[in-house]
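> Could you work out the structure for the sequence below:
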Amino acid sequence: MIFQSAALLLVIVGTYALKHLHIFGERDYKVAQGLVFNMTLPCAIILSFATNKHDMKMLWIVLFGFFCCAIPLFIVFFCSHGDERNYRAFQMLNASGLNLGAFCLPVVQTFMGPSAGLPVIMMDIGNAIVATAGSLTITRTLLHMDGNFKALPLSLRLRGIARDFFGSISFDIYMLMLVFMFLHITIPQPIITLITPFANANAFCAMAMIGLMMEVPDSVKDRLELAKVIGWRAVFGVIIAVAAWFVLPFDMRIREIVVLGAFAPITIFSTKFTDSLTGNAKLAGFSLTVTAILSLIVMTILHAVLPGA
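Next comes the predicted model:
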């Protein structure tokens, strides 16, 4: 297990080193983003649904994931009064939301096998309702950062929000798989065979993407704000993990998987939204990388000590 974690960490560090050796460019992370969000992650989602039984009781995990993302967003808003607006936006966007599909899914499947992916995906369906678009709308509205968005007619604002949601292939796949689950539709074997190589590449591509995004910010204030976000995420992670272990009506294996998900890092969408609202792309990328490394360490330790394996 330690070697599995080390291998994932090596991909992050290795791609970061290659970028500084000028083998990769500063914006090459966008290529990795395109591969993860449009190819490897959707295939990993489909493969997990196709190769695991779908207990309707799993829908409780969807609801749990929604609250895990939504509640911290409002808590940070109320507790961050007095800070600059841009940094409040950074805290709200990055202290809430869990990077389940692009990070937790490949890590958990590396630790516990392909069958461990389904609980992560179910949790991410609820999480994604807020993380893929809702957090941006809520943050810019509560902090009065609407700009031209507020001046648009209601119909155009709703269309823009819908585009944020359904413009994500991963979110669309989540919704489609949820429909398949309700209708008891199975994925044909030829499709499973075709997508398996792409799904198996998800772990490598996701870690490479994180390494390519990493860049240390120059500002002391930026680093202080990142420390606040790490503190918030640690507190929320513990609360979510305790709730998952003692409240969710599942066996220990599934509860362990959800506990690991509680300590997932900042979402890719949060880094994108931070860049669009504050213009601080360097802080956004560095925050993702730092929390990803911390998450990998915490998840490795938890997997070693929890009895659900």
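
> Please count neighbours and contacts with C-alpha atoms only from this point.
OK.

> Next secondary structure element downstream of the helix or strand containing residue 119?
Using DSSP states H and E, residue 119 maps to helix 117-129. Per DSSP H and E, the first helix or strand lying C-terminal to helix 117-129 is helix 135-142.

> which residues sit against the helix or strand that that following helix is followed by?
Counting by DSSP H and E, the next helix or strand C-terminal to helix 135-142 is helix 148-151. Contact partners of helix 148-151, identified using C-alpha atoms under 8 Å, 6 or more residues apart in numbering, comprise residue 157.

> Any idea how far helix 148-151 is from the middle of the chain?
With C-alpha atoms, centre = their mean, to the nearest Å as the basis, helix 148-151 stands 28 Å off its chain's centre.

> do the same with stretch 167-176
The answer for stretch 167-176 is 14 Å, by C-alpha atoms, centre = their mean.

> Run through who's touching it.
Outside stretch 167-176, the residues that reach it (C-alpha under 8 Å, 6+ apart) are 37-38, 41-42, 45-46, 121, 125, 128, 132, 165-166.

> and what of stretch 132-142?
70, 73, 77, 89, 92-93, 145-146, 161, 164-165, 168, 171, 269, 273, 277.

> Who are the packing partners of the helix or strand harbouring residue 296?
In the assignment (DSSP H and E), residue 296 maps to helix 281-305. The helices and strands touching helix 281-305, judged by 3 or more C-alpha pairs under 8 Å, 6 or more residues apart in numbering; DSSP states H and E, are helix 2-20, helix 202-213, helix 220-247, helix 252-262, helix 268-278.

> I have a second one here; can you model it like the first so I can compare?
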Amino acid sequence: MFDVLIKSLTFILIIVIGYTLKKVDVLKKSDANVVATIIMNITLPCALLTSANGIELDATILILIAIGIISNVVMMIIGYIASIKDDAKMKGAFMINTSGYNIGNFVLPFVQSFFPGMGVVYLCSFDIGNALMGLGMTYAVADHVASGENHFDIKELFKKLFSSIPFDVYVLIFILAIFKLQIPSPILTIASTIGAGNSFLAMLMIGLMLEIKVSPLEAKNVFKILGLRMVGTIVVSLLTLFLPIPLLAKQIMIMAYCAPLSTVSAVFTRKIGYQGDMSATANSLSILVSIVCMVVLLLLFI
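Alright, predicted model coming up:
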């Protein structure tokens, strides 16, 4: 228990450092975009390559990929139903912000520290489905709802998906798993060295991004989004307990469901035409809730 608390507090301390550096003007909130670019294009792909090297496809892996897709679809539908009386842009905003999980920048550092090996493999498997939805499909559907368009641009959808380096890495990992191939050791050595910095940068970025700023008018929707995600987390966690997968996989899935909003949720929310601070505030608050949930789950599981 002491080890769990120390490691968890270390992650929290890095978040506090990032937040403090922003408040004393050593760094700016806009610097989070630079850190995010480094993470998404360099350290996270390297961390994924290192962690998921040698993954072998089996029924559990395929089930977890399917769960990553289904959980996003279910939450997206819930978001749509919850905002059925609102205007089109609000419907799209709810669909984006009730679904999607920040796995690579939040849950992965915890799992790498406490459940290396198969724990990371299970998490990455879930994130393949989660990334497929969160980096393209959810935005495409929400944008369709928000704009009232009558058709999807499939070409644009695939362009969005494959322009994401982490998603490309997942595709590579999946292909390697199908053909039972492994990454050459020299490449793995380089990737592991670079990927080792992912946890620190991810938590520092969260600290820089952390900001609670919302109008009283939007506050109701912020708490509505968080409430829907909490209820959804409880329901899917209970259902996961009955799945025919190993206990460790169930534990990892429950941790994944407790992840904050996706890092791209605020970006996609603005892209569909919603200009308020609802998404950014919901994201920040979800991080605080997720930190508490993660520490509690680690104390229960370890």
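
> Switch the helices and strands packed on helix 281-305 of the first structure over to JSON lines; also include mean neighbour count and distance to residue 52 of the first structure.
Formatted as JSON lines, the entries for those read as follows, by neighbours: other C-alpha atoms under 10 Å; distance: least, C-alpha to C-alpha, whole Å:
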{"stretch": "helix 2-20", "mean neighbour count": "17", "distance to residue 52 of the first structure": "23"}
{"stretch": "helix 202-213", "mean neighbour count": "26", "distance to residue 52 of the first structure": "18"}
{"stretch": "helix 220-247", "mean neighbour count": "17", "distance to residue 52 of the first structure": "21"}
{"stretch": "helix 252-262", "mean neighbour count": "25", "distance to residue 52 of the first structure": "13"}
{"stretch": "helix 268-278", "mean neighbour count": "21", "distance to residue 52 of the first structure": "26"}
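
> Among these, which comes closest to residue 54 of the first structure?
Among these, helix 252-262 comes nearest to residue 54 of the first structure, with 12.9 Å by C-alpha to C-alpha.

> and that closest one, how far from the chain's centre?
Offset of helix 252-262 of the first structure from its chain centre (C-alpha atoms, centre = their mean): 15 Å.

> what angle sits between it and helix 281-305?
Taking axes from the mean of the first three to the mean of the last three C-alpha atoms, to 10 degrees, one finds helix 252-262 of the first structure and helix 281-305 inclined to each other by 160 degrees.

> Which residues does the helix holding residue 296 of the first structure contact?
Under the criterion C-alpha under 8 Å, 6+ apart, residues 1-2, 5, 9, 103, 107, 111, 210-211, 213-217, 222, 226, 230, 256, 260, 263-268, 270-272, 274-275, 309 lie in contact with helix 281-305 of the first structure.

> That helix vs the second structure, mean deviation?
Taking mean C-alpha distance after the TM-score superposition for the first structure, the mean distance separating helix 281-305 of the first structure from the aligned residues in the second structure is 2.1 Å.

> from the contacts of stretch 132-142 of the first structure, which is closest to residue 28 of the first structure?
Distances from residue 28 of the first structure to those, taken by C-alpha to C-alpha, are shortest for residue 269, at 17.3 Å.

> Name the nearest of the contacts of stretch 167-176 of the first structure relative to residue 245 of the first structure.
The closest of the contacts of stretch 167-176 of the first structure, once distances to residue 245 of the first structure are taken by C-alpha to C-alpha, is residue 121, at 17.7 Å.

> That closest one and residue 100 touch, don't they?
Yes - Residue 121 of the first structure lies in contact with residue 100 (C-alpha atoms under 8 Å); the separation is 7.4 Å.

> neighbour count winner among these two?
Set residue 121 of the first structure next to residue 100 and count neighbours by other C-alpha atoms under 10 Å: residue 100 wins out with 30 against 26.

> Disregarding residues adjacent in the polypeptide, which is nearest to the equivalent of residue 249 of the second structure over in the first structure?
Alignment note (TM-score structural alignment): residue 249 of the second structure maps to residue 254 of the first structure. Spatial nearest neighbour of residue 254 of the first structure, excluding adjacent residues (C-alpha to C-alpha, 6 or more residues apart in numbering): residue 119 at 6.6 Å.

> And for that neighbour, the neighbour number?
Residues near residue 119 of the first structure, counting by other C-alpha under 10 Å: 24.

> With residue 73 of the second structure as the reference, measure out to the residue opposite it in the second structure once aligned.
If you follow residue 119 of the first structure across to the second structure using TM-score structural alignment, you land on residue 122. Using C-alpha to C-alpha, to the nearest Å, residue 122 of the second structure is found at 20 Å from residue 73 of the second structure.

> before we move on, what about residue 99 of the second structure?
7 Å.

> Looking at those two, which is more packed in?
Between residue 99 of the second structure and residue 73, counted using other C-alpha under 10 Å, residue 99 has the larger neighbour count: 27 against 20.

> wait, what's in contact with the alignment partner in the first structure of that one?
In the first structure, the residue paired with residue 99 of the second structure is residue 96, using TM-score structural alignment. Shown in contact with residue 96 of the first structure (C-alpha under 8 Å, 6+ apart): 69-70, 72-73, 233, 266.

> Relative to residue 26 of the first structure, which of those is nearest.
Once C-alpha to C-alpha is applied, the member of the contacts of residue 96 of the first structure that ends up nearest residue 26 of the first structure is residue 266, at 20.3 Å.

> Can you give me the neighbour number for the corresponding residue of the second structure for residue 159 of the first structure?
Counting by TM-score structural alignment, residue 159 of the first structure lines up with residue 155 in the second structure. The number of residues packed near residue 155 of the second structure is 8, by other C-alpha under 10 Å.

> and the angle from the helix or strand containing residue 155 of the second structure to helix 138-147?
Following DSSP H and E, one finds residue 155 of the second structure within helix 154-162. Angle, helix 154-162 of the second structure to helix 138-147, by the same axes, to 10 degrees: 140 degrees.

> Okay, buried residues for helix 154-162 of the second structure please.
If you call a residue buried by 16 or more other C-alpha atoms under 10 Å, then helix 154-162 of the second structure has these buried ones: 161-162.

> what's near enough to touch the equivalent of residue 217 of the first structure over in the second structure?
Residue 217 of the first structure maps onto residue 213 in the second structure, with residues paired by TM-score structural alignment. Taking C-alpha under 8 Å, 6+ apart, we find residue 213 of the second structure in contact with 277, 281.
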